[in-house]
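Peer 1: After the sequence you'll find the predicted model.
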Amino acid sequence: MSTVLLNNGKLVLPDRVIPNGEVIIENGMITLAGRLSHHYGRSADIIIDAQGGFILPGFIDTHSDAIEKELEPRPGAYFTTEVAFSELEKKLAGQGITTMYHSFSLAGAQYGVRADQVAAKCIRAIVGMARDYASIRNKIHLRFEVTNFEAVDIIQDLITEGAVDLLSFMDHTPGQGQYPTVEDYRRYLEKTYHLPLDEIGEILALKEQGRMKAGECVVRLSQEARAAGVPLASHDDDSADSISYYQQHGVTLSEFPINLPTAAAARRAGVDVSVGAPNIVRGGSTGKGMKAIDAITAGSANILCSDYYPPSMLHAVFLLADQTISISEAVAMATTAPAKALHLKDVGSLEEGKCGDVIIVRKRNNTPVVTNTIVGGIPVYGMNYRVTLPEDRAEQSAC
C-alpha cells in the first residue's frame, strides 16, 4: 500500500488542535500525527496539502436513513440495491463520513423498503457488496419496531449471519415517545405515506395488537444481540423509566430522547445519548422533540448522527465549534464518542496505530467543505474548486 502524507493543516486531536500539523499513513495505519516536518524526512508516495484547512478523523455516523431514500426516493419509485449503494457511497465519502451505519427499519410495512422481507434482502445485499468492493466502511443498523412481532425470526437470522452491527428498539405506538397522541401519529402517516383513512386505521389496530407482545420481543432479541456482541440502542425515549427499562435489557445508547430530563437521566445512568445533526443545523426538531443544542449545552448529549440527512454531520460539527463548544469537542461527537459507544477500537481519532481514516475540511465562504477523504490509507475522494480572481471575472473565458 502507498504511504500517504497529509500536511499543512490544523490537526484536530481529542484534546487540542495542532497548527501546521501532519498525518502519515503507512500500510493503512496512522504512524504519525503531529507538527509539520516531524516526519524526519520520510518519503511519501502521496502528499496531500491541506492548504491551511482542518485535518480531522473521518466521521462515524451511527444512524442514517439515507439508504432508504436512495432505494426509494419517491413512494413507489424503486432503484436496485446495487445502484443505491454505489451512488450513496460516493456521496458519503464527499461528506466526510468514513464509517456509516446504514439504518433499515423492520416496521411491518406492507410495501416499500420498510417491509420486513424487502429490508432484509437489502441488508444482505449491502453486507455482501461492502465485503467485496467498497470505498468507505459500511455497517448495518437494524431498527426494530417493538410491536412488529412477526419480524423477530427475520432479525434473529440476520444477527446469526453477522449482518447486524447495531440493533435499536423503536416504539412508535401512539400515546408516548415521538407521537404523544393518536392524531400526531395519524398526521405522520398521512404526510409520509399518503395513506387513506381505512389503511391508517388498520395500522393503528395492528400496533395495539403488537403492543401486548412487545416486551417478549425485546427480551428475546436483546438476548440474541448481546450473545452475538451486537450493541443495543433505544429510540425516542421520553422518560427516565424508559431509559431504565431498556438499560436493563443491555441498551447502552439512547437515540433522540424526546426531552432534556430524559437525556440527562440517560447520561447519569451511563448511557450514551445521540442527537440528530439536522436538528443542530435547522435549529430544532421536525417534530415535538427537544432542541439538540440544549442537550449538548447541558452536557446531556455526547454523540451526533445524521438521522436522515448525511451532509448535516459536517455542518453541525462546525456550527457547534463556532457557537457552543471547542472544535475538538465538536469533532469528538462525530468520531471518538461514537467509536467508543459502539466498540470500534481501530477508528475515531488521529492517533498512531489507528486506521488511516482521515478527512480534510476547508472553509468556502464560511461554509465547510470536504476536499479529501482517505479510508484505510486509500484516497477515495478529492474535490477541487475553480477559483476566479476578481480582476479576471469581467473577462472570463468560455471555459
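Peer 2: Great, that's in hand. This structure is a prediction, so every number in the text was calculated from the model and none was measured.
Peer 1: Going by C-alpha atoms from here, please, whenever you check contacts or count neighbours.
Peer 2: OK.
Peer 1: in the stretch 101-250 of the chain, which spans are helices?
Peer 2: Ranges of helices in the stretch 101-250 of the chain, per DSSP state H, counting those that start in this stretch, are 116-132, 152-160, 182-193, 197-211, 214-228, 240-248.
Peer 1: I'd like those helices as CSV, with distance to A292 and mean neighbour count appended.
Peer 2: Below are these laid out as CSV (distance: least, C-alpha to C-alpha, whole Å; neighbours: other C-alpha atoms under 10 Å):
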stretch, distance to A292, mean neighbour count
helix 116-132, 29, 17
helix 152-160, 31, 16
helix 182-193, 21, 14
helix 197-211, 29, 14
helix 214-228, 27, 17
helix 240-248, 18, 17
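Peer 1: what residues are up against V146?
Peer 2: 169-171, 210-211, 214-215, 217-218 (C-alpha atoms under 8 Å, 6 or more residues apart in numbering).
Peer 1: Excluding residues flanking it in the chain, which one is nearest it?
Peer 2: Once flanking residues are discounted, V146 sits nearest to A214: 5.1 Å by C-alpha to C-alpha, 6 or more residues apart in numbering.
Peer 1: Who are the contact partners of that neighbour?
Peer 2: Contacts of A214 were listed using C-alpha under 8 Å, 6+ apart, and they are 146-149.
Peer 1: Compare these and tell me which is most surrounded.
Peer 2: The most crowded member of the contacts of A214, judged by other C-alpha atoms under 10 Å, is V146 (28 neighbours).
Peer 1: Please report how far that one lies from K121.
Peer 2: Per C-alpha to C-alpha, to the nearest Å, V146 is found 20 Å from K121.
Peer 1: I'd guessed I97 sits against P57; true?
Peer 2: No: counting by C-alpha atoms under 8 Å, I97 does not reach P57; the two are 9.4 Å apart.
Peer 1: which one is V375 nearest to, not counting chain neighbours?
Peer 2: D357 (4.3 Å).
Peer 1: For the one you found, grab the count of nearby residues.
Peer 2: The burial count for D357: 31, using other C-alpha under 10 Å.
Peer 1: show me the contacts for it.
Peer 2: For D357, the contact set (C-alpha under 8 Å, 6+ apart) comprises 57-58, 98, 347, 373-377.
Peer 1: ok, A225 touching P231?
Peer 2: Yes: between A225 and P231 there is a contact under C-alpha under 8 Å: 7.1 Å.
Peer 1: still on that earlier bit, as CSV, the helices of the stretch 101-250 of the chain with distance to D307 would be great.
Peer 2: Listed next are the helices of the stretch 101-250 of the chain as CSV, based on distance: least, C-alpha to C-alpha, whole Å:
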stretch, distance to D307
helix 116-132, 18
helix 152-160, 22
helix 182-193, 16
helix 197-211, 24
helix 214-228, 22
helix 240-248, 20
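Peer 1: let's bring in a second model and compare:
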Amino acid sequence: MIITNVQLVLENEVINGSIEIKDGLIRSMSDSSSQRPEAINANQSFLMPGLIELHTDNLEKYFTPRPKVNWPALSAMAAHDAQLIGSGITTVLDAIAVGDVRDGGHRQENLDKMIDTIIESGKLGLNRAEHFVHIRCELPHSGTVELAEKYLDLEQIHMVSLMDHSPGQRQFVNINKYNEYYQGKYNLSDQQMAEFEQYQRAQSLQWSGANRKAIAKLCREKHIPLASHDDATSVHVEESHSLGMVLAEFPTTVEAAQRSHELGLKVMMGAPNVVRGGSHSGNIAAHELATLGVLDVLSSDYFPSSLLDAVFKLASDERNALDLASSTRLATAHPAAALNLTDRGSVKEGLRADLMLVGRKANQAVIQQVWRQGNRVF
C-alpha cells in the first residue's frame, strides 16, 4: 500500500510526501509524491501514528451501561473496541479497578469477566485495537494486595497503578469537590456522605501505606511497569520514585509534576483536562504543565476521542512550545517508550504500520482511516 500527497507526522517534524506499507510494517518514506497509479491520494490529510492509551476505564461503561444492567461480555468488548479504534487508538491498556468494591459490587463482580474477555477477544482475533491490561489498585481496602497478586502473572498485564482516592489529600484536597463527585456518583444524602467520608479516611489510614509498599514490591519482582496516581507533593513523588514508579499519573500540583519530571517519572495528564481547559477536580490544568515543559504523556481517561482532540489543541496553543510533531509524541512515542513497546509509536521505517489518516474540518480533527499492522480497521 502506498499513500501519497500526505502530511507525514514524524517524531520531530511534519513533511509532505508519501509512504509505503508492506507486510504490516512501514517500508519506506519519501518527501516527494508517488507517481504509482495504485497510490492512495490523501489530499493533504495528516498521517499519524496510532494513538497509545495507557489508562482508560471506558470498558466498564459497556459492561454495566446502566445500574443493574450487565451486558453480554463479547458484545460489550466489541462496542468498546469500536469506540477506541474510531478515536485513533490502536494500542490500549484497559484499566481494571482492584479493591474498589462499591458501585453495588459491579466492579468486583465484573473484575474477572472483564479481564477474561480482554484476553479471550484478543485470542479470537475479534479486536481491531490491540488490548492489554492495566491493573488500578485502590489502596485503602483490606483485600487489594490479594486481589492484585491474583492477576500479576498474566502476560497481558502491562502496567499497575497505585491510587488512594480518600478525602483531604491527593486528588481530593478540596473536600467540596470530593463530596460533589461521590454524592453525584452514588446518590448519597448528606448524612450518608459524611459516613462515607469518615469510613474512607479510616480505610486509608489502615491500609494505604502498607498496600502501596507490598504491591510495588511485587511489581518490581515481576518487572511490571508501575505508576503513581494523583501525587500532590514532593514527598509523594519521592516515595513513588523510591518504590520504582516509571510514570506519574495525573499529578495534582505543579510541585509534584516538576519533581516527577526531575526524577525521571513520565508525567501523564488527562486529555479531557486539555480539552476542557482544566481539571474537573479543581487541580492543576494540563496546559500549564505543557507550558512549563513537564508534560510527557496524555491519556484519554474517561473520554476516548479526547486524546486526538488534545493533541491538536496543544499544538495550536501559543502558550507552550509544542508543535504538532511534539504534541503527537505525548500520545504515541512517549507512552510506547514508558512501556518499552519498541515496535510502535512513530511514523518510522521498520516500525509497525499502526497509523491513522486525519483530516481537519471546522477546526475539528476527523479520523478518515485507521490501520493496525497495515490492515485497515476503520
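Peer 2: Perfect, I can see it now. Not measured: the values here are computed from a predicted model.
Peer 1: Would you pull the TM-score for this pair?
Peer 2: Here the TM-score for the pair of chains, by TM-score structural alignment, normalised by the length of the second structure, is 0.93; 373 aligned residues with a C-alpha RMSD of 2.0 Å.
Peer 1: returning to that earlier point: what is the nearest of the contacts of A214 of the first structure to V331 of the first structure?
Peer 2: Relative to V331 of the first structure, the closest of those is V146; by C-alpha to C-alpha it sits at 32.9 Å.
Peer 1: Tell me the counterpart of the closest one in the second structure.
Peer 2: Here V146 of the first structure is matched to L139 in the second structure, going by TM-score structural alignment.
Peer 1: what's the answer for Q223 of the first structure, then?
Peer 2: With TM-score structural alignment as the criterion, Q223 of the first structure lines up with K217 in the second structure.
Peer 1: Could you do D236 of the first structure as well?
Peer 2: D236 of the first structure maps onto D230 in the second structure, by TM-score structural alignment.
Peer 1: Could you report the separation of its match from P251 of the second structure?
Peer 2: Using C-alpha to C-alpha, D230 of the second structure is found at 5 Å from P251 of the second structure.
Peer 1: what's the answer for S166 of the second structure, then?
Peer 2: Taking C-alpha to C-alpha, one finds S166 of the second structure at 15 Å from P251 of the second structure.
Peer 1: same thing with K150 of the second structure?
Peer 2: Distance from K150 of the second structure to P251 of the second structure, by C-alpha to C-alpha: 28 Å.
Peer 1: for D343 of the second structure, same thing?
Peer 2: 28 Å.
Peer 1: out of the two, which sits in the busier spot?
Peer 2: Applying other C-alpha under 10 Å to D343 of the second structure and P251 shows that P251 carries more neighbours, namely 27 against 15.
Peer 1: How about the contacts made by the aligned residue in the first structure for E249 of the second structure?
Peer 2: Under the alignment by TM-score structural alignment, E249 of the second structure pairs with E255 in the first structure. Applying C-alpha under 8 Å, 6+ apart to E255 of the first structure gives the contacts 233-237, 273-275.
Peer 1: got the contact list for the residue most central in space within the first structure?
Peer 2: The centre of the first structure sits closest to D61, judged by C-alpha atoms, centre = their mean, with a distance of 2.1 Å. Residues in contact with D61 of the first structure (C-alpha under 8 Å, 6+ apart) are 97, 99-101, 304-306, 334, 338.
Peer 1: So which of those residues are in strands?
Peer 2: Under the assignment DSSP state E, those contribute 97, 99-101, 304-305 to strands.
Peer 1: Buried subset of these, written for PyMOL?
Peer 2: The following PyMOL line selects those of those that are buried, judged by 16 or more other C-alpha atoms under 10 Å:
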select buried, resi 97+99+100+101+304+305
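Peer 1: which residue packs closest to A290 of the second structure, ignoring adjacent ones?
Peer 2: N320 (6.0 Å).
Peer 1: Against V274 of the second structure, how distant is that neighbour?
Peer 2: 13 Å.
Peer 1: of those two, who's got more company?
Peer 2: Ranked by neighbour count (other C-alpha under 10 Å), N320 of the second structure and V274 place V274 first, with 24 against 16.
Peer 1: from memory that one sits against I284, does it?
Peer 2: No: if you go by C-alpha under 8 Å, V274 of the second structure and I284 don't touch, sitting 10.7 Å apart.
Peer 1: ends of stretch 75-85 of the first structure, how far apart?
Peer 2: Stretch 75-85 of the first structure has an end-to-end distance of 18 Å (C-alpha to C-alpha).
Peer 1: and that stretch, which stretch of the second structure?
Peer 2: By TM-score structural alignment, stretch 75-85 of the first structure lines up with residues 67-77 in the second structure.
Peer 1: which residues touch the counterpart of P174 of the first structure in the second structure?
Peer 2: Matched across to the second structure, P174 of the first structure falls on P167, judged by TM-score structural alignment. P167 of the second structure is in contact with 173-175, 178, 197, 200-201, counting by C-alpha under 8 Å, 6+ apart.
Peer 1: Compare those residues with the first structure and list the overlap.
Peer 2: Using both residues aligned by TM-score structural alignment, their matches' C-alpha atoms under 8 Å, the first structure keeps these contacts from the contacts of P167 of the second structure: 173-175, 178.
Peer 1: Any figure for the gap between the alignment partner in the first structure of E239 of the second structure and A233 of the first structure?
Peer 2: Matched by TM-score structural alignment, E239 of the second structure corresponds to Y245 in the first structure. To A233 of the first structure, Y245 of the first structure is 12 Å away according to C-alpha to C-alpha.
Peer 1: which neighbours do these two share?
Peer 2: Taking C-alpha under 8 Å, 6+ apart as the contact criterion, Y245 of the first structure and A233 have no common neighbours.
Peer 1: quick one: K288 of the first structure from D184 of the first structure, how far?
Peer 2: Per C-alpha to C-alpha, K288 of the first structure is found 10 Å from D184 of the first structure.
Peer 1: er, Q209 of the first structure actually
Peer 2: Between Q209 of the first structure and D184 of the first structure the computed distance is 19 Å (C-alpha to C-alpha).
Peer 1: how close does E145 of the first structure get to T297 of the first structure?
Peer 2: 31 Å.
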